[in-house]
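[1] Sequence and predicted structure, then a few things I'm wondering about:
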Amino acid sequence: MDATVPGNSRAQDAPDAPHRAHRPRTPDEDRRRLPGVLSGIADRETARLRDGTRPWEWWLERAVLHGRRYGYTDTLLIAAQWRAATDVRSYEEWRAVGRQVRRGETGIRLLSPPGGLRAVFDVAQTDGLPLPPPARVSPLGLPSDRVGELSAALRERHGADRIEADSAAFLVLAWLGLEPRPPVFPVNAFWAGAETGDRILRLGRRVYETALDPSAGGVMAAAHRFFRARLAGSWVPAYLAGRGFPRGAQRRWRIGWAPPGPAALTGHLRGLGHADEDVVAAGLARRSGDGRLFDTFRDRAMFPIRTPDGAVAGFIGRRPDGGDGPKYLNGPGTDLFHKSELLFGLHEARGALAAGARPVLVEGPLDAVAVALADPAGHAPVATCGLSLTGAQVGALGGIADLGVTGVLVALDGDTAGRSGAIRAWETLAGVGGPLDLAALPPGRDPADLLRDGGRAAVRRALAAGTPLMDLVVDAAMDRAGGGLTTAEERLAAIRAAAAAVTARPSGAARQAVRIAARASVPAALITEALIDAAASG
């Protein structure tokens, strides 16, 4: 059933139309024009939220009605086209529950990615079987109807900032039928937009589903709750505190502990009703030769790795000092855990990154926590967890941070392996517009080591004393190609190798020309010629 263009008698704030004579548009022209019109409506409503013309509570009240089924933008479009809409579904969805959209009714147009359209209808536009009254649900494990208490829990458990936590808490309690009082928000909703709005809705839906069924949220969420519940009785809290990570930081980063038993987690997940196949597919257990399951992580401090919207996608476990196995153990790749796409700490750092903090690339989870503790406002850490940085990870980081302004500070371990990792990171980061620098870490030390031995001030000093990352790249290129730089042939090979490296990021060419000339003991003009030749041949 087709729907007509928004603008019927029930619509509000229809787009302004110029008062001039023009030929009527054809139906095909109207359809092509609609996505732009709808985007304009959504942009205008967002602007009204941001400037205080509409309070943020206005959107939340409509998200209570439509947010469990639709996203931020479509919720705005429903409200703009039909002020009194209460239950909006597609033509097919109404038929599935025994109701029929009346002939001639005008549909509410929504945007369907990528750039398409769909029509939905309010229950008032339908006839048929009565709908059952909404059930009043008793929330399991949630505070009664107090938004503040649930908001605090969301900030602790999911790393949400106050605006997002307050908003999601209100939605969850409203969906549970508890009629909560909206929290107080600033007059201007400067955060309004599809990214924040959809993140609030995703968090709210996930918490709502978990409240209905404690086993909801998937096997990963259940495993994380298991690890968290066993932290207090383990060696992990005292060990982390001894390294400079206070209990508050352990709570904020949702660190847990995997018990040493061969199948402690597997038995717990089976008791919740999770199938063995799901536990294995999530990378939480493996099969022995005789088919029995044993836990992937045993006697390890557990750090959750999250997707951009906060869902736990995988884990990295650290063994106790002197324990068996590798120091850090990554879970295997799964349908949810794509190692080449996720960065540890990116979800937790999103607020600081959006506010302009500089991204800091570190190797492991403890390094990330150390940087976050040392300078939570100025630097936002993300960790590759022992893997090489990928273009997909840089893209995910650039989706939150303005890399053209902040650039990236690389703070990998100050040893040979760390320097090699920094050079590989530079190859991936070379296209970033902002500055690329290398933190001043002592040989063989990482940010977590500095926190343990020198406190937060030592970490801050290392972050502040950065040098251009290209210095390291150019020096390494000269060392590889030029050996001891004792002959003319070695110096020429070193100059050519360095020039090739500089052309990948010519913004630092002037500084590097001076450095190359000094190292090779040749006139600067010769280096300039080499750079020109390298750029021309590249």
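    Perfect, I can see it now.

[2] alpha carbons only for contacts and neighbour counts from here, please
    Will do.

[3] List the contacts of P442.
    G414 (CA atoms under 8 Å, 6 or more residues apart in numbering).

[4] Surely it forms part of a strand?
    No. With DSSP: H, G, I helix; E, B strand; the rest coil as the criterion, P442 is coil rather than part of a strand.

[5] here comes the other one, which I'd like you to weigh against the first:
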Amino acid sequence: MQYLKDAGVEQVLAAGSMWRVGYAPDTANGVVDHLRSEGFGSSAMVRAGLAMWVDGELVDRHRDRLMLVARDARLSAVGFVGVELGGKVQFLSTGMALHQASNVLVGIEEQLDLLRGGATPVLVDDPVDAIAVSEMSRRLDGQWAGIPVVGDGLSTAQARMLRKFTMGDKVVVLLHGDEHRQKLTSGYLLDLAVYYDQVRAVALSCSPRELVSFEAGPRALQELLTTTRPALTYRIGHAAAGVEYEPPDRQLDL
């Protein structure tokens, strides 16, 4: 709770929140014992990515982490994303190749109302940053939906899935972090351009959750998102990209 409060997004724990956020306690068997009491077997817990065998004992796989649900293109729950209190993100799926991180997204179902209302997806690096964007949007104008990129960058499958649930033809990439992270972010701009006519970007010197934690932060984030420019006009690391980008001809597979 304190972690979310410090990030300015503690309202996601309210009863009416659209976000399905849980917490894995810092125990060896807390989740296992609870699920057993609900009638779940060991194999089901392992397949769900919630438990693992260690020295012959079934123990919790996630400990002291915020937990979110990852979904496939049918919006079926196929895995979990754990966020350590230090910010490290880990994805665990059912183990099937179809349900690897490159084939799922977090936050789509929680923001379907925003996306169907025409909100622009805003790609960020961290689930808590995505929640910060989403909560700012709901508080102010409903024009933005925060989508975290979980894994080693956005895949073509994820870009296609995101486009399926987007009403508009614009996507925003939020550039934040060190040079390595920004270069990784720039690597999926072309995948987005296959599905969106407008791939925009905005650079922040701090994370969205840090920004919205200030009193004037939500309004400042809103203003930044309304003043984006073509993504490839940004300088990523030491490589300047100063040309307008024309997306290739494409056929949308929705």
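    Received it, and whenever you're ready, just let me know what you need. Note that the structure is a prediction, hence the values are computed from the model and not measured.

[6] so the aligned partner of S43 of the second structure in the first structure is in which element?
    By TM-score structural alignment, S43 of the second structure lines up with E277 in the first structure. Taking DSSP states H and E as the definition, one finds E277 of the first structure inside helix 276-281.

[7] and the alignment partner in the first structure of L4 of the second structure, how far is that from R247 of the first structure?
    Using TM-score structural alignment, the partner of L4 of the second structure in the first structure is L240. According to CA to CA, to the nearest Å, L240 of the first structure and R247 of the first structure sit 8 Å apart.

[8] got the contact list for the residue lying closest to L115 of the second structure once chain neighbours are set aside?
    Once flanking residues are discounted, L115 of the second structure sits nearest to T166: 5.5 Å by CA to CA, 6 or more residues apart in numbering. Applying CA under 8 Å, 6+ apart to T166 of the second structure gives the contacts 115-116, 118-121.

[9] Three-state assignment for T166 of the second structure, please.
    Classified using three-state DSSP, T166 of the second structure is coil.

[10] And it, what's its match in the first structure?
    Aligned partner of T166 of the second structure by TM-score structural alignment: A401.

[11] List the buried residues of stretch 405-423 of the first structure.
    Neighbour counts using 16 or more other CA atoms under 10 Å place 406-414, 418-423 of stretch 405-423 of the first structure among the buried residues.

[12] Would you map the strands across the stretch 151-300 of the first structure?
    Under the criterion DSSP state E, counting those that start in this stretch, the stretch 151-300 of the first structure contains strands at 256-258, 285-287, 293-295, 300-306.

[13] average offset between the longest one and the second structure?
    In this overlay with the second structure, the average offset of strand 300-306 of the first structure from its partner residues is 2.1 Å by mean CA distance after the TM-score superposition for the first structure.

[14] centre of the chain versus the next helix or strand after that strand, how much separation?
    Next along the chain after strand 300-306 of the first structure, taking DSSP H and E as the criterion, comes strand 312-318. Strand 312-318 of the first structure sits 15 Å away from the centroid of its parent chain (CA atoms, centre = their mean, to the nearest Å).

[15] what span of the second structure lines up against strand 312-318 of the first structure?
    Against the second structure, strand 312-318 of the first structure falls on residues 77-83 (TM-score structural alignment).

[16] How about residues contacting the matching stretch?
    Residues contacting stretch 77-83 of the second structure (CA under 8 Å, 6+ apart): 48-49, 62, 65-72, 89-94, 99, 127.

[17] May I ask which helix or strand encompasses the aligned partner of L329 of the first structure in the second structure?
    When the second structure is aligned by TM-score structural alignment, L329 of the first structure is paired with Q90. Using DSSP H and E, Q90 of the second structure sits within strand 89-93.

[18] mind listing what's buried in that strand?
    So strand 89-93 of the second structure, judged by 16+ other CA under 10 Å, has buried residues 89-93.

[19] before we move on, what about stretch 124-140 of the second structure?
    Buried, per 16+ other CA under 10 Å, within stretch 124-140 of the second structure: 124-137.

[20] Relative to P208 of the second structure, which of these is nearest.
    D129 (5.3 Å; CA to CA).

[21] What's the closest one aligned with over in the first structure?
    In the first structure, D129 of the second structure lands on D367 (TM-score structural alignment).

[22] Whichever strand or helix holds its match: how far from the chain's middle?
    Assessed by DSSP H and E, D367 of the first structure sits inside helix 365-374. Computed by CA atoms, centre = their mean, the separation of helix 365-374 of the first structure from the middle of its chain amounts to 17 Å.

[23] and the angle for that helix with strand 312-318?
    Orientation of helix 365-374 of the first structure against strand 312-318 (axes from the mean of the first three to the mean of the last three CA atoms, to 10 degrees) gives an angle of 100 degrees.

[24] compared with the second structure, how much does the helix or strand following helix 365-374 of the first structure deviate?
    Remark: after helix 365-374 of the first structure, the chain's next helix or strand is strand 379-383, criterion DSSP H and E. Superposing on the second structure places strand 379-383 of the first structure at an average distance of 1.3 Å from its equivalents, by mean CA distance after the TM-score superposition for the first structure.
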